[in-house]
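>>> can't give you the sequence, but here's the structure:
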């Protein structure tokens, strides 16, 4: 049996990656920190722009970092490194980085205040910190539609709940301010997310999500079969001539280290 391909987060977030890259003010000499870098697409793109500088991607997932390193080697990006660490507590060199970014990687901190303070210490005074975070669940069709398909009631999914921990822009701005950041701006972004070239491919992708595992883990065969039927119908309804897409909204949060 052929193993399923790993979930393609870069494909999912292709529209948001364009938006993030368009606002990052990275120069050739910058030292970039990518928080929660995943498979490292944003890190590699930042490293290419910071051609005389460097980019460091940090994540807690060893498998994702392995893919990030392999892809950097394939693409010939030599001024990039990837570190398995928790950015909330890792002892980064003080006032070292000139830019920090995160593409949906900061919502999962156990203590955002501690995490943002630690990231702030690693930035030089005045350095920008640019984040993408999800808005509230009700604005995320990818979450509401898949949850409706796979759920048999009020099932809890801790992993998905955590994804919306920074959905309130005022709360996020307050935490950043308390952590020593200034000039905080929050911009509404509205982009679709991509789950596969076909409904069949999207089905494989969805079933690799932790949210799906949590919704299906304790279900018997009949319930799971019904859930799969609903999921197939949902994915077919979102299958376009250009793949399977779901609606979503995010906040672009920009701040500067005080």
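Right, received. Where do you want to start? No experiment lies behind these values; they were computed from the predicted model shown.
>>> contacts, neighbours, all on C-alpha from now
Noted.
>>> for residue 46, which non-adjacent residue is spatially closest?
Closest residue to residue 46 apart from its sequence neighbours, by C-alpha to C-alpha, 6 or more residues apart in numbering: residue 55 at 6.6 Å.
>>> how about that neighbour, what does it touch?
By C-alpha atoms under 8 Å, 6 or more residues apart in numbering, the contact list for residue 55 reads 31, 32, 33, 34, 43, 44, 46, 47, 79, 80, 81.
>>> take this one as well and set it beside the first:
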């Protein structure tokens, strides 16, 4: 998803079903040196560090708040560290990392070729890059339902922001241009979690930037009606284990 306006939204919970796919594809080895791109609060980085018992993991993110929280959650892990850094331009140690990973953290680069070229330089020869990215916005139930509730319409398919890497052919060309080989794109379809109940889901969604952007166009009465519609939507998607929406992603692997 897009960036949150505050820390209320729990991305780790939202993406819990996807994480199992990423974890398996990462296949972290004991001596790996791992770079986690767009690490957020560091779940993937911590997991990598625990598996790389003779190696280490570095998580980078542009959000100071996320990096601060990641450091707090990683206290006690000796082989993990975090940096507030933009992977697009950060001067990583050349050919240092044996594995690059990202859980929905690579879609927001202003210059993707430049960014992935910089990441490729940081990877050792033969190192793998494993990432999850969203498929098109028209493949995401959460996009349609939230926009219907708050704006009364489903938006035109987006090709920027969270969905900038939605086209497999473009991704292949992009990574190849950046110097990667053996590019593979595999579909993954899992539901995303929005809260334990409708109220929690509404509160979480209201913290998202995409929601605030929609609501700024409305007056007070319209906002109240929109939030009521949003709650009805969350009720409709509530099951015994919380509020879930269908979604689709790509698991992309490549080699340096």
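Everything's here; your move. The shown structure was predicted, so the numbers you read here are calculated from the model rather than taken from an experiment.
>>> re earlier: so the residue mapped onto the residue nearest to residue 46 of structure 1 from structure 2, which of the three states?
With TM-score structural alignment as the criterion, the equivalent of residue 55 of structure 1 in structure 2 is residue 57. Taken by DSSP: H, G, I helix; E, B strand; the rest coil, the conformation at residue 57 of structure 2 corresponds to strand.
>>> gap between residue 57 of structure 2 and residue 154 of structure 2?
40 Å (C-alpha to C-alpha, to the nearest Å).
>>> ok, now residue 23 of structure 2?
In this view, residue 23 of structure 2 and residue 154 of structure 2 are 33 Å apart by C-alpha to C-alpha.
>>> A strand includes residue 77 of structure 1, no?
No. Under three-state DSSP, residue 77 of structure 1 sits outside any strand and is assigned coil.
>>> structure 2: which residue goes with that one?
In structure 2, the residue equivalent to residue 77 of structure 1 is residue 77, according to TM-score structural alignment.
>>> the stretch 151-258 of structure 1: strands as residue ranges?
Ranges of strands in the stretch 151-258 of structure 1, per DSSP state E, counting those that start in this stretch, are 181-190, 193-196, 239-240, 243-246, 249-257.
>>> same check, this time on the stretch 1-150 of structure 1
31-35, 54-59, 80-84, 99-103, 128-134.
>>> for these, give me JSON lines that also has distance to residue 142 of structure 1.
Below are the strands of the stretch 1-150 of structure 1 laid out as JSON lines (distance: least, C-alpha to C-alpha, whole Å):
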{"stretch": "strand 31-35", "distance to residue 142 of structure 1": "23"}
{"stretch": "strand 54-59", "distance to residue 142 of structure 1": "23"}
{"stretch": "strand 80-84", "distance to residue 142 of structure 1": "28"}
{"stretch": "strand 99-103", "distance to residue 142 of structure 1": "17"}
{"stretch": "strand 128-134", "distance to residue 142 of structure 1": "11"}
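>>> now do the same contact list for residue 9 of structure 1.
Contacts of residue 9 of structure 1 were listed using C-alpha under 8 Å, 6+ apart, and they are residue 39.
>>> residue 130 of structure 2 reaches residue 104, doesn't it?
No. Residue 130 of structure 2 lies out of contact with residue 104 (C-alpha atoms under 8 Å); the separation is 10.6 Å.
>>> next, count neighbours for the residue lying closest to residue 229 of structure 2 once chain neighbours are set aside.
In space, residue 229 of structure 2 comes closest to residue 149 once its chain neighbours are excluded; the distance is 5.2 Å by C-alpha to C-alpha, 6+ apart. Applying other C-alpha atoms under 10 Å, we find 20 residues neighbouring residue 149 of structure 2.
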